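K.L.:
okay, sequence plus prediction incoming.
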Amino acid sequence: MRKNGVDMDLQLAGRRAFISGSTRGIGYAIAAELADEGADVVVNGRDEAGVRAALAGLGERGSGPGHRGIVGDLGDAADAARVLAELDAMGEVDILVNNVGVFELSEFAEVDDARWLRTFEVNVMSGVRLARHLLPGMLDRGWGRIVGVGSESGVNVPVDMVPYGVTKAAMIALGNGLAKHTRGTGVTVNTVLGGPCDSDGVRASVAAVAAAHGVSESAMRASIIGQNRTSLLGRFIEPAEIARLVAYLASPLASATNGAAVRADGGVLTAML
């Protein structure tokens, strides 16, 4: 498809993609990227207004019959079952992007069981429920893609985001384990390790921390990146930069990449592998 005047066909025309948590931020950027590549996109969010806004933003992107949306909280088992029933009614899903996630800055000792369990339900069990339902059909048809939107925090767990880091580590393990079910098929399962990203959630967190310290948001952003000496970008990553890697892994062109944790971390992780 067209990319800023350059032809780059990821061969996604006619594929149906479901992206969890895709009404804004990285999820929406992924939905837009896949739509631009010709996929029929199904967006998801927890409120109807957000889903409607996302669909309006996608507009006439792509060449398929149209994009759709499903409202639902995938961190709730009953609501997730309803979402999957609605998704089944739309037809086969070729591409699953497990993007939905929650995080917060917190002291480890202050995080109670309820917050731990909610983080695990959203960040891990949402992907488990979706993959458990959709992977068998992909295997039967002989083609499919599952891409988890993970984080470098799953490899290098932040001291002030332990629940988030632990659940992102679990997400990497989930992708690796699911990939072993795809041996000899046209189905792949991979995880993208994003780095510090200029998403809606991160911007809100930066604003809150800046206000608490009595400094400007721009000064706080510069301080956060400056403290991270291994960020080779020297800036926050744009959601679209992560979305492009997800789109590639969701395409037939990435057929030899399976069971991998692929980085879009801006050079934050220091290990060679």
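P.N.:
Received, thanks.
K.L.:
when you work out contacts or count neighbours from here on, use the C-alpha atoms and nothing else.
P.N.:
Fine.
K.L.:
pull the contacting residues for Ala222.
P.N.:
Arg235 (CA atoms under 8 Å, 6 or more residues apart in numbering).
K.L.:
can you do 6 Å?
P.N.:
In this structure, Ala222 makes contact with no residue, judged by CA atoms under 6 Å, 6 or more residues apart in numbering.
K.L.:
which stretches of the stretch 151-273 of the chain form helices?
P.N.:
For the stretch 151-273 of the chain, the helices defined by DSSP state H, counting those that start in this stretch occupy 162-179, 200-213, 217-227, 239-249.
K.L.:
out of those helices, nearest to Gly266?
P.N.:
Of all those, it is helix 239-249 that lies closest to Gly266, at 9.9 Å by CA to CA.
K.L.:
one step back: a markdown table for the helices of the stretch 151-273 of the chain, including distance to Ala85?
P.N.:
Putting those into a markdown table (distance: least, CA to CA, whole Å) gives the following:
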| stretch | distance to Ala85 |
| --- | --- |
| helix 162-179 | 22 |
| helix 200-213 | 29 |
| helix 217-227 | 42 |
| helix 239-249 | 25 |
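K.L.:
against that first model, consider the following:
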Amino acid sequence: MKIDFTGRHILVTGSTSGIGFAAAKGFLEAGGHVVINGRSQGSVDAALQRLGPLAENATGFAGDLSEEGACQQLLAQHPDFDVVINNMGIFNPQDFFEIPDSEWQRFFDTNVMSGVRISRAYAPGMVERGWGRIVFISSESAINIPSDMIHYGFSKTAQLAISRGLAKRLAGTGVTVNSVLPGPTLSEGVAEMLKPEVESSGKSLEQVAADFVVAHRGSSIIRRASHVDEIANMIIYVSSEQASSTTGAALRVDGGVVDSIF
């Protein structure tokens, strides 16, 4: 199987690091032109520099896409995309009784409404051209709602509902809509969260991450955290020509955390 994105224009939101950066890099390696997005110009410039020669086919867009104004600016600069990866997101462990309304709203705007606005803006062009891919990066937490991140789990479940509904809305158009559900993944954000334990224990980051998975996601079958490239592989595939009959799906890349055969 040869996956080729030559001639395709691709948006990966929140792609200056983590899963988003790995996906963007994969699309570039497969011949696509990718817009790298981050909240600040500095983070976008640093990501482009990290890409090295691949950056020749990449363009940066600095803007917080949880805000409607930034989405409008993106649309003005880039009126069409063939592939949209709704990846930007935030997470933060916090007890339910300590989460204020403002934090619920921040999670909803960032994790949910960014993807709603972006998909609403670019899906019509995909339909007109008869081909397109929209992918929401959800989480196994959409199914296994974490008791210490209920607001995060809620936002990820909302993505599944939107993805499935939009896939049905675009039935027969040649545009597919899917969700990808990573499990615990060694992104920069997770590494930062685990940093105190790494420093105090003297263990490697990979071992601390594996210990975390065993302790907090005991149903994991791989018994470790995934690497960002492992998640990116699924994103690249479901965005490809070869995934033409996969739509409305919630595709787990969770290392077996969700204890279900469906």
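P.N.:
Yep, that arrived. Note that the structure is a prediction, hence the values are computed from the model and not measured.
K.L.:
quick one: which of the helices of the stretch 151-273 of structure 1 is nearest Asn190 of structure 1?
P.N.:
Ranking these by proximity to Asn190 of structure 1 (CA to CA) places helix 162-179 first, at 5.8 Å.
K.L.:
how far off centre is that closest one?
P.N.:
Centroid displacement of helix 162-179 of structure 1 relative to its chain, using CA atoms, centre = their mean, to the nearest Å, is 13 Å.
K.L.:
cool, and stretch 242-249 of structure 2?
P.N.:
Distance, centroid of stretch 242-249 of structure 2 to centroid of chain: 17 Å (CA atoms, centre = their mean).
K.L.:
I'd like the distance between Ile224 of structure 1 and Arg203 of structure 1.
P.N.:
Distance of Ile224 of structure 1 to Arg203 of structure 1, given as CA to CA, to the nearest Å: 12 Å.
K.L.:
and what of Arg46 of structure 1?
P.N.:
Arg46 of structure 1 sits 20 Å away from Arg203 of structure 1, taking CA to CA as the criterion.
K.L.:
the two: which is more packed in?
P.N.:
Under the neighbour definition other CA atoms under 10 Å, Arg46 of structure 1 and Arg203 were set side by side, and Arg46 has more, 18 against 14.
K.L.:
tell me where the stretch 1-150 of structure 2 has strands.
P.N.:
9-12, 33-38, 58-62, 83-86, 132-137 (DSSP state E, counting those that start in this stretch).
K.L.:
can you check which part of structure 1 the second one sits on?
P.N.:
Same thing as strand 33-38 of structure 2. Alignment note (TM-score structural alignment): strand 33-38 of structure 2 is matched to residues 40-45 of structure 1.
K.L.:
any residues touching that stretch, and which ones?
P.N.:
Here stretch 40-45 of structure 1 makes contact (CA under 6 Å, 6+ apart) with 16-23, 51, 64, 67-72.
K.L.:
farthest-separated two in the residues you listed?
P.N.:
Spatially, the most separated pair among those is Gly64 and Gly72, at 23.9 Å (CA to CA).
K.L.:
for Ile221 of structure 2, what are its contacts?
P.N.:
Contacts here follow CA under 6 Å, 6+ apart; on that basis Ile221 of structure 2 touches Gly255, Gly256.
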